[in-house]
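Trainee: please find the sequence and the predicted model below.
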Amino acid sequence: MEISSEDRDTLECLEQELWRQETRLDKQRMNELLAPDFFEFGRSGRVWQRQDTLVAEPSSIDVVCPLPKFDIRLLDERTAQVTYDSAFIYDGVVEHTHRSSIWSRTTSGWVLRFHQGTPFQP
């Protein structure tokens, strides 16, 4: 099962929206993107529930885009796993993280169900 180029472009844009300042700080947009059962295993080891994510104080993040090693595989017709590496500067230090997201297609578009970040040293 292959992903269409349209879905690939959409999911890449959505994943980058999660990093961009103008979207990351937009509570309404984040509310639209996060599925009701969303949760995340953060790179710190913290578990974030949907509500934790929506009420967290947003911080400025300087991330490398396009997202390195971006890839998508369909798990079924309505579910996609997105993987990539992120490199961002936090307190003057570049932090590298392997990322994995699970997106589900709904009648109103793709929503993020799960995300995990695992730190690594290149």
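Mentor: Everything's here; your move.
Trainee: C-alpha only now, for contacts and for neighbours.
Mentor: Noted.
Trainee: pull out the buried residues from stretch 90-109.
Mentor: 95, 96, 97, 98, 99, 100, 101, 102, 103, 104 (16 or more other Cα atoms under 10 Å).
Trainee: ok, the closest residue to the third one other than its chain neighbours to residue 98 distance?
Mentor: Nearest non-adjacent residue to residue 97, counting by Cα to Cα, 6 or more residues apart in numbering: residue 119, 4.2 Å away. As judged by Cα to Cα, to the nearest Å, residue 119 and residue 98 stand 6 Å apart.
Trainee: ok, now residue 112?
Mentor: 17 Å.
Trainee: hang on, the earlier thing: in three-state terms, label the residue nearest to residue 97 for me.
Mentor: Residue 119 carries the three-state label strand when classified by DSSP: H, G, I helix; E, B strand; the rest coil.
Trainee: ok, second structure coming up, stack it against the first:
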Amino acid sequence: MRDESERAIQAAIDAELRLLDPEVRASPSLVRELLDPEFTEFGASGRRWDLESVLALMGAETVSSESSVNVSEMSAVVLAPGIVHLTYVTDDQGRRAWRSSLWRRAGTAWRMYFHQATLVPSEAA
């Protein structure tokens, strides 16, 4: 059981990091593969996103392969078979945010079901 949990956690972490990759973010089809059809996000902006609104935004934005997000404090737990919860901090050129994602397995693929980002005030950094 432990090996199964470790594999689930690693698969969710790998998928999360792929979503942060500028080349993946530049491809709506690759992003669609990683997001659940029922995906919801509460963004750092305070806006609520769903799969289609995220894909529309990504299709309209220019993603530079130079812009990379630094990830730290990654933590993960298996909540139930096929459900992994990740938490971590991102730093995108000084804009820090706590992030929380729920990943669920769909067949052999892992897809992000829910994501929330909360900005870290500069005085707390």
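Mentor: Sure thing, it's come through. In this text the structure is predicted, and so the values were computed from the model without any measurement.
Trainee: superposing both, give me the TM-score.
Mentor: Scored against TM-score structural alignment, normalised by the length of structure 1, the superposed chains reach a TM-score of 0.86; 116 aligned residues with a Cα RMSD of 1.6 Å.
Trainee: what's the closest of the buried residues of stretch 90-109 of structure 1 to residue 19 of structure 1?
Mentor: residue 99 (12.3 Å; Cα to Cα).
Trainee: so the closest one: helix, strand or coil?
Mentor: strand.
Trainee: so how far does stretch 44-63 of structure 2 reach from one end to the other?
Mentor: Termini of stretch 44-63 of structure 2 sit 18 Å apart (Cα to Cα).
Trainee: how deep is residue 47 of structure 2 tucked in, by neighbour count?
Mentor: Residue 47 of structure 2 has 8 neighbouring residues, counting by other Cα atoms under 10 Å.
Trainee: so which residue is smack in the middle of structure 1?
Mentor: Centroid check for structure 1 by Cα atoms, centre = their mean gives residue 15 as the closest residue, at 4.7 Å.
Trainee: for structure 1, just list every one of the helices.
Mentor: Taking DSSP state H as the criterion, structure 1 carries its helices at 5-17, 21-24, 27-33, 50-55.
Trainee: reformat these as a markdown table; add distance to residue 90 of structure 1.
Mentor: Shown next, in a markdown table, are these (distance: least, Cα to Cα, whole Å):
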| stretch | distance to residue 90 of structure 1 |
| --- | --- |
| helix 5-17 | 18 |
| helix 21-24 | 14 |
| helix 27-33 | 22 |
| helix 50-55 | 18 |
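Trainee: right, and those helices - which one's nearest residue 42 of structure 1?
Mentor: Between the helices of structure 1, helix 50-55 lies closest to residue 42 of structure 1; by Cα to Cα that is 10.7 Å.
Trainee: quick one: buried residues of that closest one?
Mentor: 50, 53, 54.
Trainee: between the residues you listed, which sits nearest residue 37 of structure 1?
Mentor: Looking across the buried residues of helix 50-55 of structure 1 and measuring by Cα to Cα, the closest to residue 37 of structure 1 is residue 50, at 6.9 Å.
Trainee: residue 75 of structure 1 is nearest to which of the helices of structure 1?
Mentor: Here helix 5-17 is closest among the helices of structure 1 (Cα to Cα), at 13.5 Å.
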